[in-house]
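Asker: With the input below, show me the fold.
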Amino acid sequence: MERPAPAAGASSGPRRPRRLESAAAKAVLAALVVAGIWSISELQINVASIVDSAGNAVDFVGRMLPLDFPPVAELAGMIGETLAIVLLATVLSVALSIPVAVVAAESTGRTRAGRSAARGFIVLMRAIPDLILAIVFFRVFGLGALPGVLAMGLHSIGMVGKLLADAIEDLDPGPRAAVQAAGGGRVQQVVVGVLPQLLPQIIATGLHRFDINLRTSVLLGYVGVGGIGLAIAESMRTLDYQRGMALALTVLVLCILTELVSGAFRRRLLGTPRGLERRGREQRGRTVVRWADRVSGGWVTGGGRAGAAEAGAGGVSAPPRLSQPWDADRVRRYLWGAVIVALVFLAWHDAGISVVGFLSGAADLPSTALMFFPPDLSAVGSTLWPELLTTLQIALAATLLGAVLAVPIGMLAARNVAPSPIVHGTFRVLIVLVRGVPELILAIVFVVVTGLGAVAGTLALAIGAVGLLSKLVADSLEETDTAVQDALRANGAGRMQVFAAATLRQATPAFVAHVLYLLDTNVRAATLLGVVGAGGIGYYLLNASRIVDFATVTTIVLMILGVVLAIEGLAVWLRRALR
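Answerer: Here you go, the predicted model:
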């Protein structure tokens, strides 16, 4: 019997490439796991070597106790300077990211070329580590807070700009369309129809970036940025572990307090994620109705109903100028804006940044940039390439070890997976504590305990991954669809059956994305930890900058940039193929 021909559109042709792409993506993931295992073996990370370092750990504890805290006034000055630098860098990144995101977003970008250029700039800023930017800016502007502010501010565009551009594309187009229908230009459409909706995302992203920049400021202290990081670097160079670890404990407490305060502030101002989403939909709905009413009723400044009446009587009304209503939301936004401006002025004064110094340094920027070109390729094959390979091994090994530790911790920290509220709360507190420790502090401790080299950097990044990945895993599990889980329970499924068949299955794509993000982050972090002797190419980067060998600095930057962009491109493809 002859088979009927397949109906039009029912061909399996489009599905086969999709299946092949998915199979290829899974093969690449398996290869990454194998590469992680190989890296652990090559770096000689094993239980025996860690146990052998136990004596060094005991000796280190004896050398750091009792902790030697500086006088209260001196410590307060360090904390104030650090917070000032971090605040200025975060505000700078948000201020620069908003226009970049508007140009990069599909819904607000004017041309494809402009959108591509803005997206490329975002990727470039994310790919260049802030330590490298700080080294360049120190050459231009000298020592002080300004290079740190510029380095962290520009590098943060890579994260803040991407998140804001994605958020703009997800906004309700109604308010912007209403402004356009009323004759508003592109600037008015963005200011009135886009930014008010984007404000919650701006606040949440800014607070999150502030938390990240606080940890980064400690690392930048090793290249001359002021504050606590510089004091820790000076203490460790002189082997004053009592003072250095006292300052490290101060950073730990400061990071934990910052995370708790920013988290509470986000919840107080924005609500829970689901509540925020629901409230956002309601607010956008009210905004659309209000704008539709204003457009149809002629509620425009300089016109309004009176203007419409004059036009109907033969008068010529003025061109309409759109304006937002002075409601409670707008007043609240202006008040918070005034508070932020006041804090920025205080931070500017505390950081001691000079406008004259900035302008004079900026004038010398072209001549300084010429010192970095052409790159010196003489040491690529003999020294730099093996060290870059070591950096990749550190990142792969730390990602694999971190995932093995973080996934079970994240599961027990998820409210809908943990067996009891006590377990959920305990593991959430553990995640906060681990997240509060900057990887640099962990690297310093492991360098003293295990010695110089890649083992210290790998262990530091693996523990740091627990704080980041565990939180992402827990949040992904809590955001799964509970209706599917309830349906399985109603049919008699047990707790583990519900977890395996519904919860874990829904969260697996998010797990893969989070691990790829962790790998991308660890490549940059492995480079940065090299400045304290934790292995990899970062050590050579710092040495080249200290001896003013900027041609080698350029070579290392280009090598790191190429690897980071390749990994980011691979991650984008894997997320798309496994979707």
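Asker: make it CA atoms for all contacts and neighbour counts henceforth
Answerer: OK.
Asker: what's the single longest helix in this protein?
Answerer: helix 72-104 (DSSP state H).
Asker: what comes up buried for it?
Answerer: Within helix 72-104, the residues scored as buried using 16 or more other CA atoms under 10 Å are 75, 78-98, 100-104.
Asker: so how many other residues sit close to Ala30?
Answerer: By other CA atoms under 10 Å, the residues close to Ala30 number 12.
Asker: give me the element it is part of.
Answerer: Assigned by DSSP states H and E, Ala30 belongs to helix 15-42.
Asker: Would you indicate which residues of stretch 60-74 are buried?
Answerer: Going by neighbour count (16+ other CA under 10 Å), the buried part of stretch 60-74 is Phe60, Met64, Phe69.
Asker: Give me the residue at the spatial middle of the chain.
Answerer: Met159 (4.9 Å; CA atoms, centre = their mean).
Asker: Setting aside sequence neighbours, what's the nearest residue to that residue?
Answerer: Arg126 (6.5 Å; CA to CA, 6 or more residues apart in numbering).
Asker: Can you give me the neighbour number for that neighbour?
Answerer: Considering only other CA under 10 Å, Arg126 is surrounded by 25 other residues.
Asker: what's the host helix or strand of it in contact with?
Answerer: Assigned by DSSP H and E, Arg126 belongs to helix 112-127. With contact meaning CA atoms under 8 Å, 6 or more residues apart in numbering, helix 112-127 is reached by 100-101, 103-106, 109, 154-159, 161-162, 524, 561, 564-565.
Asker: try 7 Å this time
Answerer: 100, 103-105, 109, 154-159, 161-162, 561, 564-565 (CA atoms under 7 Å, 6 or more residues apart in numbering).
Asker: here's the other one to compare against:
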Amino acid sequence: MVAAVAALIALLAAAIWSVVDLGIDVTALVTGAQNAAAFVARMVPLDFPPGGETISLMAQTLSIVTVATVLSVVLGLPLALAAASITASHRWSRSASRSVIMVMRAIPDLVMALFFFRVFGLGALPGILAMGLHSIGMVGKLYADAIEDLDHGPMEALRTAGASRRQQIVSGILPLLLPQLIATALHRFDINLRGSVLLGYVGVGGLGMAMADALNTMDYQRGMALALIMLALCIVVEMISAATRTALLGRTPDRRRGLLGPLDRLADGWVTQPVATHEPQHVRSGRIRTAPPWDAERIRRTLAVTVTAVIIALAVLRSDVNPASLLTGLTHIDATLGLFWPPSAGGSWDVLVDAMMVTIQIGLAATLIGVVIALPVGSLAARNVAPNTATANIFRLIIVVVRALPELILAIILIVMMGLGPVPGAVALGLGSVGLLGKLIADSIEETDVRVQDALHATGAARVQVHVAATLRQVLPTLVAHVLYQLDVNIRSATLLGIVGAGGIGYYLLNASRVQQFQTVTLILLMILALVLLLEMLSAWIRRVVS
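Answerer: Reported below is the predicted structural model:
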């Protein structure tokens, strides 16, 4: 415990040092604020593309993200089944599956996209493969953890009855896992949609690429208009996904209410026996019913499956994936891999090390900025802490908007206002951290035992005293876990923000790819992978000790 506390103190000291060393101070922020008026003057009036072009760009983006997310689920679920102890066939397969999941999570999708562009050429396919394979890291891990947490009773009963391993998984695991499976896929879809902006800078089509082209030519009126469209799209998708995840994992609505309520009432006349009885159900012809009745719940499931299948089919068609290009690229993958090996610094080792240190500083500084802002925002978004419901709703809305705003767009805006360098990158990631951290803090505070707060209130303690002494003390272990997770996310993101001039290793990664120094790309990738794995092990150890 003492060592974990010392590690946390060291991380805090490193974050403070990073803020000071990078030059993130009041002067830099004031200068950026003063330049904001000039930037706004350059971006207004916004130049929105024609309606048909806008719809086409949105459809292309959504198609690529949809197919990539489906690919991650299709590949991630078998890996998760092989990685979970209850469903793994052998110990070695479990270790191998978890290693694949960890590596996919550690390799940035941008790096994968650069590689796949070299293999398959231009088009949507490299972006789909990069986004889909990278998503396996999150999807596979969350699915494996969900399988571990399931009630294993049904599977044990099937095993006792002589069911095969496949039958145990299909009948005893997948039905219980289905809500978590869908909820995780929707969450990953949100993340991939925001990530598509970054991939647009390396040639993946859609809104991201159109926005990158506009901003690279300093056409801020068109670029910011496209950014606003992407923000609105992210907010809509976030709200729909959040409502769907809540319905799947939380509340169970009254089936007699809502739009499909009449279907439930109409379905009562289709059987002659009450649904709750253990006696066989009969249809009007007198035959015993062997299938579930067509009530609103079954209609919902059927409609959901049908609509999902149609959306996926349309996304595949709209993404214009060429199977011939896939097969052709696979035949040349060995030659392409040869270009990336052996790793080489190209005489720039000291420069790459310095850039990696700047990346670490950006991640640390961004996390500190995010925590400082997210603590009050998340506290006021918690309904048991906010002075009234309206305040909680306002701050919840702020969190939703911030979460939907891609960090890359924020970084571009800040770079225009503050100039090139790590400062706008750190500030952009810090503000972006408020979305996730604020939500996690608010949810954690709402789950605290309110009796402790009530006891302090009864003794005459002020609201701030109760919040600090009772509420925050209860959520402290959870808060530490959330901050460490955000640090992990920020350092991963900091490795890529350099492509728009925000400093760090990302600039050298993109530059090495553009001049075809693929061996340097491999070395930078290995440096990023080592940093991410080291940070992940440190975070896992601290979370285990603190909790």
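Asker: Any chance you could compute the TM-score here?
Answerer: In this superposition the chains share a TM-score of 0.90, using TM-score structural alignment, normalised by the length of the second structure; 512 aligned residues with a CA RMSD of 2.2 Å.
Asker: ok so, going back, quick check on the contacts of helix 112-127 of the first structure: which are buried?
Answerer: Looks like those have 100, 103-105, 109, 154-159, 161-162, 561, 564-565 buried, using 16+ other CA under 10 Å.
Asker: and the gap between the counterpart of Ala185 of the second structure in the first structure and Asp481 of the first structure?
Answerer: With TM-score structural alignment as the criterion, Ala185 of the second structure lines up with Gly206 in the first structure. Gly206 of the first structure is 28 Å from Asp481 of the first structure, where distance means CA to CA, to the nearest Å.
Asker: got it, and Leu270 of the first structure?
Answerer: To Asp481 of the first structure, Leu270 of the first structure is 22 Å away according to CA to CA.
Asker: and those two? which has more neighbours close in?
Answerer: Neighbour count, other CA under 10 Å: between Leu270 of the first structure and Asp481, Leu270 has more, with 18 against 13.
Asker: where exactly do the strands run in the first structure?
Answerer: Secondary structure of the first structure (DSSP state E): no strands located.
Asker: Report how many residues lie close to Ala481 of the second structure.
Answerer: Ala481 of the second structure: 18 neighbours (other CA under 10 Å).
Asker: Next, find the distance separating Gly569 of the first structure from Leu164 of the first structure.
Answerer: Counting by CA to CA - Gly569 of the first structure and Leu164 of the first structure are separated by 20 Å.
Asker: Check Pro509 of the first structure too.
Answerer: In terms of CA to CA, Pro509 of the first structure sits 22 Å off from Leu164 of the first structure.
Asker: can you pull the contacts of Gly536 of the first structure?
Answerer: Residues near Gly536 of the first structure by CA under 7 Å, 6+ apart: Glu387, Leu388, Thr390, Thr391, Ala454, Ala526, Thr527, Gly530.
Asker: what's the matching residue for it over in the second structure?
Answerer: That one, Gly536 of the first structure, aligns with Gly504 by TM-score structural alignment.
Asker: Tell me the residue in the first structure aligned with Phe115 of the second structure.
Answerer: In the first structure, Phe115 of the second structure lands on Val136 (TM-score structural alignment).
Asker: Ok, His90 of the second structure next?
Answerer: Using TM-score structural alignment, the partner of His90 of the second structure in the first structure is Thr111.
Asker: quick one: Leu487 of the second structure and Ile369 touch, right?
Answerer: No: here Leu487 of the second structure lies out of contact with Ile369, judged by CA atoms under 7 Å, at a distance of 11.0 Å.
Asker: any idea how far the residue nearest to Gly76 of the second structure when sequence neighbours are not counted is from Val353 of the second structure?
Answerer: For Gly76 of the second structure, ignoring the flanking residues on the chain, the nearest one in space by CA to CA, 6+ apart is Gly140 at 4.5 Å. Going from Gly140 of the second structure to Val353 of the second structure by CA to CA gives 32 Å.
Asker: how many neighbours does Ala210 of the second structure have?
Answerer: So Ala210 of the second structure, with other CA under 10 Å, has 20 neighbours.
Asker: If you could redo that for Val515 of the second structure, that was the one I meant.
Answerer: Other residues close to Val515 of the second structure by other CA under 10 Å number 8.
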